[in-house]
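1. Next input, structure requested:
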Amino acid sequence: MLDSFIYISDLVGVITCAISGVLVATRLRMDPFGILVLAGVTGIGGGTLRDMMMGSTPVFWITDNTYIYVIIVTAILSVFLINRIHRFPAYLLPIFDAFGLSIFTIIGAQKALMFGFSGTVAIVMGCITGVVGGMIRDILSGQIPFVLQKEVYATASILGATLYVVCDYIQLGSILSMSIAMLGTLSLRLCAIYFHLSLPVFESDK
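-> So this is what the prediction gives:
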C-alpha cells in the first residue's frame, strides 16, 4: 500500500509540474518541442538530479517509462485545453507549482531516508527534488527562478522535508508522515501566494 501511495503521489507531482511547464511554454509561444521540453524538465528534473546525487542509477524514469508517457499525454491535453480556453488565469502557474513542490519535496526526503542517508541529507534531497525542476524551467524560459527571488518557495520545501523527517523519526507511520509534510509544504506555499508573503531581500548600495 505504501509503495502504491508513493508511486501515485509521484505521478501526480509529475502531472502538476508538467502542466506548470506547459503554462510557461505557451505563454512564451513556444513550439511543440519547446512545450514538451519544459513539461519534461519541470516534471522530472528535480528527481533526476536527486537520483544522480544519491547514486540511484539508472534514474527512475529510465527504468519506468510511465513517467515519459505521462509527461507527453499531460503536455498534449494541457495544450488542447489552453487552446480551448484561449487565456489562462495568471494564478494557475504558482498553484500547480505549489502542488508539485509539496509532493516532490516529500518524495525526495522519503527516498533519501529509505537509502539510509541522514535526516539532514534527506531534507536537502527533498528540497532539491522539489525546486530544481522549476529552476530549470525558469532558466530555459529566460526568467529568474522562484527559488532565487523573495518568494516563500524553498522555505516551504525545507519546512515540508523537515516535517517528514521529524514525523518519520517519531514513527507516526509513513503515509501519515507524508500526508502531514505535504500539507505543511502546500499550506505555507499557498498562504504565501494568497497573502503575498515574501522573504526579506538584501541589496548593496555599491
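2. contacts, neighbours, all on C-alpha from now
-> OK.
3. Which other helices and strands does the helix or strand where residue 186 lies contact?
-> Assigned by DSSP states H and E, residue 186 belongs to helix 174-194. Judged by 3 or more C-alpha pairs under 8 Å, 6 or more residues apart in numbering; DSSP states H and E, helix 174-194 is in contact with helix 2-27, helix 92-114, helix 154-169.
4. closest one to residue 73 among those?
-> Residue 73 sits nearest to helix 2-27 of all the helices and strands packed on helix 174-194, at 9.3 Å, using C-alpha to C-alpha.
5. Give me the next element, helix or strand, following that closest one.
-> helix 32-54.
6. Can you name the residues that contact residue 5?
-> The contact partners of residue 5, taken as C-alpha atoms under 8 Å, 6 or more residues apart in numbering, are residue 175.
7. Tell me who's in contact with the residue of the chain most remote from its centre.
-> Centroid-distance maximum for the chain: residue 206 at 35.9 Å, with C-alpha atoms, centre = their mean. Residues in contact with residue 206 (C-alpha under 8 Å, 6+ apart): none are found.
8. Also this sequence, please, to line up against the first:
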Amino acid sequence: MSGHALFLLLDLVGTFVFAISGAVAAKQRNLDLFGVFVIAFVVACGGGIVRDVCIGAVPPAGLSNWRYLVAAMVAALMTIVAYPQVRRLRQPVLFFDAIGLGLFAVSGAQKALAYGHNAEVAILLGVTTAVGGGTLRDVLLARVPVILQREIYASAALLGAAIQVACEQLGLSQSWTPWAATCVCVGLRLMSLRFHWHLPTFASGNAGKPGSGQ
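-> Prediction:
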C-alpha cells in the first residue's frame, strides 16, 4: 500500500469511528434523526476541515471528497440501527473517541508534512485534527469540552503526532510506523480512563476556604 493510500485509509477509519462517537452522543441527548447525522458529520470531519484550511488544502477533503461524507453517514446509520448493542460497550463515546483521536492525530500530522510544513506545524495540526471534532461535538451538545478538563486527551494526541513526525523527520518511518503511533495515542488515552490518570491542576491554596471566593 502506498503512503498516500495508507493515510487516506487512516483518515477514513478515523472519520468512521469519530462519526460513531458523535452519533452515540447525539442519541444520548435524544436528538432527532437529522441531529444525529449532523453531529456525526461534525465530529467526523470538523477537525480535518480546520486542518485543511490551515494548510491550504482547499476545498477541505471533508467537504469535497464524497468518501468522508459516506463514511460518516454509514457510521451514523449503523449506530442508529445497532444502538442497543453499541451502548453495551462501557462508555462507548469515550471508546470510539479514543480510537478516532489516535487515527486523526497521525494522519493530520502526516498531511501537514506532505504539504511542506515543518515539524512544529505538523504536530500542532495533528492535535487540531484529533481534538477539533470532539470539541465541536461538546460545544454543540452544551458540554464542557474534554480538552478543557484535566483528562489526558490532547496530550495523548500530541504524543501520537510527535512520534509520527519524529520518525518521518529522522528517516525512520516504515509501513507500520503510523499504526504504532496510533496505538501509543489510543493506548495512553484508554489507560488514562481505565486508571483515572489526570493532568495536575494548580488551584489556589485558599480554594474552598471561607472568604476565598470559590
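9. so the helix holding residue 186 of structure 1 versus helix 154-169, what angle?
-> If you take axes from the mean of the first three to the mean of the last three C-alpha atoms, to 10 degrees, helix 174-194 of structure 1 sits at 160 degrees to helix 154-169.
10. Residue 73 of structure 2 - how many residues pack around it?
-> Look at residue 73 of structure 2: counted by other C-alpha atoms under 10 Å, it has 23 neighbours.
11. my read: it touches residue 38, true?
-> No: the criterion here is C-alpha atoms under 8 Å, and residue 73 of structure 2 misses it with residue 38 at 9.1 Å.
12. Residue 138 is in contact with residue 41 of structure 1, correct?
-> No: with contacts counted by C-alpha under 8 Å, residue 41 of structure 1 stays clear of residue 138, the gap being 10.2 Å.
13. Tell me which of those two has more neighbours.
-> Comparing residue 41 of structure 1 with residue 138 by other C-alpha under 10 Å, the one with more neighbours is residue 41, at 24 against 19.
14. quick one: contacts for the closest residue to that one other than its chain neighbours?
-> Leaving aside its chain neighbours, residue 41 of structure 1 sits nearest to residue 133 (5.7 Å; criterion: C-alpha to C-alpha, 6 or more residues apart in numbering). Each residue near residue 133 of structure 1 by C-alpha under 8 Å, 6+ apart is listed here: 41, 42, 43, 44, 45, 46, 47.
15. and those residues as TSV, adding distance to residue 87 of structure 1?
-> TSV is the format used below for those (distance: C-alpha to C-alpha, whole Å):
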residue	distance to residue 87 of structure 1
41	24
42	21
43	23
44	26
45	27
46	29
47	31
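16. buried subset of those?
-> Buried members of the contacts of residue 133 of structure 1, counted by 16 or more other C-alpha atoms under 10 Å: 41, 42, 43, 44, 45, 46, 47.
17. what's the closest of those to residue 117 of structure 1?
-> Set against residue 117 of structure 1, the nearest of these by C-alpha to C-alpha is residue 47 (16.2 Å).
18. Between the two ends of stretch 21-39 of structure 2, what distance do you get?
-> 9 Å (C-alpha to C-alpha, to the nearest Å).
19. what does it rub up against?
-> Around stretch 21-39 of structure 2, the neighbours that count as contacts under C-alpha under 8 Å, 6+ apart are 19, 40-44, 73, 76, 79-80, 83, 87, 92-97, 134, 137, 140-141.
20. for stretch 149-166 of structure 1, same thing?
-> The contact list for stretch 149-166 of structure 1 (C-alpha under 8 Å, 6+ apart) reads 101-102, 105-106, 109-110, 119, 122-124, 126-127, 130-131, 146-147, 177-178, 180-186, 188-189, 192, 197-201.
21. These, buried ones only, as a PyMOL selection?
-> Restricted to buried positions by 16+ other C-alpha under 10 Å, the PyMOL selection for the contacts of stretch 149-166 of structure 1 reads:
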select buried, resi 101+102+105+106+109+110+119+122+123+124+126+127+130+131+146+177+178+180+181+182+183+184+185+186+188+189+192
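22. picking up where we left off before, now list the buried members of the contacts of stretch 21-39 of structure 2.
-> Counted by 16+ other C-alpha under 10 Å, these give 19, 40-44, 73, 76, 79-80, 92-97, 134, 137 as buried.
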